[in-house]
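>>> no sequence on hand, only this structure:
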């Protein structure tokens, strides 16, 4: 889905920072950046100036700055900042988000008054509202003529839950003090039965959003037919929540019961007892994933414990957090592609074969979480594929040892150095082509190695690792 709370110009500025952030040297030639971003050099240079002005406005300029140097753009980045922090600030201060926030908290009265208060023309406010309407329409949420949020109540709550979590994380600065005290009271009651409950930040945002919606008008109570597991009313969580809701919410017994079910369904993100793992849809998708595993019989996964983790993940993405892709930032999954190529292919094929309306707003997050679960299980069940490397440079043994020490930075792979070339040698790294009858791959490096030499080495390691995973055992 398009994220329309950031305008095109801001999105471009974030893209420039991220491009530089991914570069090994934190720098890139202007012409290359222009080609990759499909922009003119004038727009690139103007955007760099604007980025630095934005960083000053956000009081981040001491930690991050972009510098033009000849035909290059260089990113200076401190240890306490990344593009994600810049994105949070762009979102917090965007005209779209600030106006949407007034709508959510029922503080928006009219376009005329909003424009007068913030020094904007009606035309500008209309344009901002139009972008907000388009953003919400992607999730079937509408704005009424009186600027009330209209649509499926759970979807409205999910949208703001994910949006506020994306921006505020563990902070409750957005909410009024009475709601903060009320939510903290509930979490304190939960703590004897779940010590880590204070870290359930997504859950906390849901509670705040629920209170805001319920406090407006009674019609905001959830319908009683929401999708949820059949809860055991003897459960401590249920009893605590039932008592808290009776004190906190003003509604009929049926309305409060619906809210209790809605809140407990959000706990399923963290607690498996609130997941209906025998759900027909969960079973259907698990079997589809299992079909992909059958293509690779060398992978000994999908046992009962793993199946439970996969089932829980599927359940959560389908029912508990169906809009969770809103929380995702730009991610580079190349590590998983290189380290776990077969698992990556399995998950990618599974996601690719889903219909457009299946996990419509949670496909990316589902893909990532399946990768995390399966890769962890893979590491537990399989020793890392040992890659045998022979290092031999004409500079002598001390230089060979220096190169071996540098190669150890590839700690994601299990590397074994062999003193001589053997039949099971996977790779020879040298500054000449050794005479050998074995079929080991060879790399020729300059001394000292260039960035391109390391890049070639990384590519070779990835290819060898993939081959070892496919073949499982050496012949």
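Perfect, I can see it now. All figures in this text were calculated on a predicted structure; none of them were measured in a lab.
>>> from now on I want contacts and neighbour counts done on CA atoms only, so please keep to that.
Noted.
>>> what's the neighbour count on residue 404?
19 (other C-alpha atoms under 10 Å).
>>> ah, wrong one, I meant residue 161
25.
>>> am I right that it sits in a strand?
No. Going by DSSP: H, G, I helix; E, B strand; the rest coil, the assignment for residue 161 is helix, not a strand.
>>> gap between it and residue 319?
Residue 161 is 14 Å from residue 319, where distance means C-alpha to C-alpha, to the nearest Å.
>>> check contacts around residue 144.
residue 150 (C-alpha atoms under 8 Å, 6 or more residues apart in numbering).
>>> how far away is it from residue 128?
Residue 144 sits 16 Å away from residue 128, going by C-alpha to C-alpha.
>>> check residue 208 too.
Relative to residue 128, and taking C-alpha to C-alpha, residue 208 is found at 26 Å.
>>> what helix or strand does residue 184 sit in?
helix 177-190 (DSSP states H and E).
>>> again with residue 423
Here residue 423 is assigned to no helix or strand, by DSSP H and E.
>>> now do residue 76
Applying DSSP H and E, one finds residue 76 within strand 72-77.
>>> next secondary structure element downstream of that strand?
In the C-terminal direction from strand 72-77 (assignment by DSSP H and E), the next one is helix 83-92.
>>> tell me the strands in the stretch 301-450 of the chain, going along the chain?
Assigned by DSSP state E, counting those that start in this stretch, the stretch 301-450 of the chain shows strands spanning 386-392, 414-417, 427-430, 441-444.
>>> against which helices or strands is the third one packed?
Think strand 427-430. strand 386-392, strand 441-444 (3 or more C-alpha pairs under 8 Å, 6 or more residues apart in numbering; DSSP states H and E).
>>> now do the longest one
Using 3+ C-alpha pairs under 8 Å, 6+ apart as the contact criterion, the elements in contact with strand 386-392 are helix 397-407, strand 414-417, strand 427-430, helix 451-471.
>>> and the residue nearest to residue 340 when sequence neighbours are not counted, how many neighbours?
Using C-alpha to C-alpha, 6 or more residues apart in numbering and skipping the chain neighbours, the partner closest in space to residue 340 is residue 375 (6.9 Å). Neighbours of residue 375 under the rule other C-alpha under 10 Å: 17.
>>> in addition, the following structure is provided for comparison:
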């Protein structure tokens, strides 16, 4: 699922242009190459880059971005504290399809496409094309938009989509009626406590999911999915019966529904809270159908690298891998939103061993996964390995000789710096040994008798010296034993 499909076509093209620039070294590309990549004329290229410059002003991003177009080259000047997905959110926020969708959900009885087109100063024909495009896109996601402007179909998909759009378009709780707002705050009081202490990102995601779920529940749409998934969800038990009873009581107080509908709602809400990490590991019991996946993951990792993970690492990895599988099985549409938050180049370069293992693990799964789900599981598994397994524990030692004229104390400072900046299994000595792969020194004319590569530093080294050293160490790691 790509939310960008709901954007205006011209905005999609501009985001694509920005993406090409962002992925290129120094965010710089020749104009002819950009035209070729985008398959557009010089006129369209000039128009789109001009529109991006206008968007930067309109979105008040001038302190973060600037686009410079010369006769031969286009350069994206970018503040290091941001990324181009800022544009994605703005482009989505002004999308007519998304505006139509949010109005249909919150004010369906009063929605009229003629009035909507007139309010936005465009023709009915123009807006009807957007309505038709929206209907076609939703159908691909298992959601039907009927002639009565009613959303039906995959109820979980509808809720997850609405929750994501609530976040992107900054829909506040004031949009909803008193009943929903009251129920929302009562539910949040059970979550936002000093003991649980959820992060801001967890609260934002949870609040959006709750608003979408409460609205749909109030409108008479209950969670409905396949019997297999429903059975799996019902097996996931949160060991907090008292809290569950409070949730049931909140639903019973504010919304007329039968006991089964409310229990299903609690099952899915509890599973969602476990997935986003608000309900912590000790309080969640996943069924055997899920835990077998994490067991295979850990066993395969230990066999692949010939290591035995600590009990704590196994527990953490088990929980995270279980969560990502439940995420894909129970909330399949949610993994589609993950693409906008991932950048794997750093991990491929810094953790190639973990990267390769997770790729193999996902490829060996018998479960039918689409590309986005496979990417989601791969990335989550990779993150949990990086977070819980020291890279040095699975790597062969990399011997480095550190020898500076300022003496032992200064050598120790450099050694500490190497271990602070590098996660590799670096072993530092003060003399050259048969296994030494690199010499770091300030002695310009020393070590002429050896072919071992040398790094000649100033004292003290500059920031770029450390950066170059880490690149050298990473390069050695990809060439085992100096071969």
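All right, it came through fine. Quick caveat, the model's predicted, so the values are computed rather than measured.
>>> which residues touch the residue sitting nearest the centre point of structure 1?
For structure 1, residue 328 is the residue whose C-alpha lies nearest the centre (C-alpha atoms, centre = their mean; 3.7 Å). In this structure, residue 328 of structure 1 makes contact with 166, 365, judged by C-alpha under 8 Å, 6+ apart.
>>> over to the one 10 residues further on?
Shown here is residue 338 of structure 1, whose contacts under the criterion C-alpha under 8 Å, 6+ apart are 462, 465, 466.
>>> try 10 Å
Applying C-alpha atoms under 10 Å, 6 or more residues apart in numbering to residue 338 of structure 1 gives the contacts 344, 412, 458, 459, 461, 462, 463, 465, 466.
>>> tell me the buried residues within these.
Among the contacts of residue 338 of structure 1, those classed as buried by neighbour count (16 or more other C-alpha atoms under 10 Å) are 344, 461, 462, 465, 466.
>>> of these, which pair is most distant in space?
Across those, no pair lies farther apart than 344 and 461, at 16.7 Å, counting by C-alpha to C-alpha.
>>> ok, back up a step: closest one of the buried ones among the contacts of residue 338 of structure 1 to residue 138 of structure 1?
Among these, and counting by C-alpha to C-alpha, the member closest to residue 138 of structure 1 is residue 344, at 28.6 Å.
>>> next, count neighbours for the aligned partner of residue 235 of structure 2 in structure 1.
Aligning on TM-score structural alignment places residue 235 of structure 2 opposite residue 229 in structure 1. A count of neighbours around residue 229 of structure 1, defined by other C-alpha under 10 Å, yields 17.
>>> am I right that residue 229 of structure 1 is in contact with residue 266?
No. In this structure, residue 229 of structure 1 is not within contact of residue 266 by C-alpha atoms under 10 Å, at 11.2 Å.
>>> quick one: common contacting residues for these two?
Both residue 229 of structure 1 and residue 266 are contacted by 274, 275, under the criterion C-alpha under 10 Å, 6+ apart.
>>> trace the residue nearest to residue 340 of structure 1 over to structure 2, please.
Match for residue 375 of structure 1 (TM-score structural alignment): residue 386.
>>> which residues does its match contact?
By C-alpha under 10 Å, 6+ apart, the contact list for residue 386 of structure 2 reads 347, 351, 354, 355, 380.
>>> tabulate the residues you listed (TSV), appending distance to residue 222 of structure 2.
Output for the contacts of residue 386 of structure 2, formatted as TSV (distance: C-alpha to C-alpha, whole Å):
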residue	distance to residue 222 of structure 2
347	40
351	44
354	41
355	40
380	30
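>>> those: which two are farthest apart?
351 and 380 (14.0 Å).
>>> got the contact list for the spatially closest residue to residue 223 of structure 1 that is not a sequence neighbour?
Counting by C-alpha to C-alpha, 6+ apart, the nearest residue to residue 223 of structure 1 once its immediate chain neighbours are dropped is residue 258, at 6.3 Å. Residues near residue 258 of structure 1 by C-alpha under 10 Å, 6+ apart: 221, 222, 223, 224, 225, 226, 252.
>>> how much space separates residue 429 of structure 2 from residue 470 of structure 2?
To residue 470 of structure 2, residue 429 of structure 2 is 17 Å away according to C-alpha to C-alpha.
>>> now do whichever strand or helix holds residue 284 of structure 1: everything it contacts.
Element membership of residue 284 of structure 1 [criterion: DSSP H and E] is helix 280-293. Outside of helix 280-293 of structure 1, the residues within contact range by C-alpha under 10 Å, 6+ apart are 276-277, 299-302, 307-308, 310-316, 318, 342-343, 345-351, 353-354, 370.
>>> buried ones among those?
276-277, 299, 301-302, 307, 310-316, 318, 342-343, 346-348, 350-351, 370.
>>> hmm, residue 19 of structure 2 is touching residue 29, no?
No. Counting by C-alpha under 10 Å, residue 19 of structure 2 does not reach residue 29; the two are 11.4 Å apart.
>>> ok, now which ones touch the closest residue to residue 59 of structure 2 other than its chain neighbours?
Nearest non-adjacent residue to residue 59 of structure 2, counting by C-alpha to C-alpha, 6+ apart: residue 90, 7.2 Å away. Listed by C-alpha under 10 Å, 6+ apart, the contact set of residue 90 of structure 2 reads 7, 11, 55, 58, 59, 168, 169.
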